[in-house]
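Novice: need a structure here:
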Amino acid sequence: MSITNQDVQHVAKLARLNFTPEEEQMLTEQLNAILQYAEKLNELDTDGVEPTTHVLHLSNVMREDEAKDSLPIEKVMANAPEEEDGQFKVPAVLD
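Specialist: As a prediction, the model looks like this:
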């Protein structure tokens, strides 16, 4: 498979991009180089290789939930710019 200048022009039109003829030629060459490199992957023998979703083993590290005492309201409100009745006071965003 190879990319032509017409392919680049078509995609550029869809993306509403304007390229000079020199830029179109450069992009055509670069995209073809990428495709040639990707074709090398077809040369690999992948028989018996399990498909993976990620190259590294991922696992969630989770701790057990523990009930703990909450912070005292005085500590929570210590750095609040404004407070009212033990709650943060913020400017109204609706009329």
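Novice: make it CA atoms for all contacts and neighbour counts henceforth
Specialist: Will do.
Novice: For the helix or strand encompassing Ile34, list every residue counted as buried.
Specialist: Taking DSSP states H and E as the criterion, Ile34 maps to helix 21-40. Residues Glu24, Leu27, Thr28, Glu29, Leu31, Asn32 are the ones in helix 21-40 that count as buried (16 or more other C-alpha atoms under 10 Å).
Novice: Second chain to compare with the first, below:
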Amino acid sequence: MSLDAATVRRIAKLARIRVNEEEVSTLQNELNAILGYVEQLGEVNVEGVEPLSGGAQMALRQREDKLTDGDMAEKILANAPDRIENFFAVPKVVE
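Specialist: Here you go, the predicted structure:
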């Protein structure tokens, strides 16, 4: 499959990407190269290869769920523009 310049402009418009006329031919070549690679993938022999059903069946390691304050209040607030005790001070936004 090969894309023409009008199709490249349409793809850019749908993706809401501003493309100058000078960039259209470059993008056209790049997109055609990508599509060519995808066509090559279709030629790969996958006979006997089971489809990957995803990582959803993998068991994840669980850690103990414990609450800590991190003991890093001074490090965290070191660059704060304004603070009150161990909290960020922010301007009032609600009247």
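Novice: before we move on, back to that, would JSON lines of the buried residues of helix 21-40 of the first structure with distance to His54 of the first structure be doable?
Specialist: Formatted as JSON lines, the buried residues of helix 21-40 of the first structure follow (distance: C-alpha to C-alpha, whole Å):
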{"residue": "Glu24", "distance to His54 of the first structure": "35"}
{"residue": "Leu27", "distance to His54 of the first structure": "30"}
{"residue": "Thr28", "distance to His54 of the first structure": "31"}
{"residue": "Glu29", "distance to His54 of the first structure": "31"}
{"residue": "Leu31", "distance to His54 of the first structure": "26"}
{"residue": "Asn32", "distance to His54 of the first structure": "27"}
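Novice: all strands for the first structure, in order.
Specialist: Along the first structure, the segments classed as strands by DSSP state E run 83-84, 87-88.
Novice: The second structure: helices as residue ranges?
Specialist: For the second structure, helices defined by DSSP state H occupy the ranges 5-14, 21-41, 73-77.
Novice: other SSEs contacting the second one?
Specialist: The one in question is helix 21-41 of the second structure. helix 5-14 (3 or more C-alpha pairs under 8 Å, 6 or more residues apart in numbering; DSSP states H and E).
Novice: The helix it packs on: how far from the chain's middle?
Specialist: Centroid separation for helix 5-14 of the second structure versus its chain: 22 Å, with C-alpha atoms, centre = their mean, to the nearest Å.
Novice: who does it touch, helix- and strand-wise?
Specialist: Contacts defined by 3+ C-alpha pairs under 8 Å, 6+ apart place helix 5-14 of the second structure against helix 21-41.
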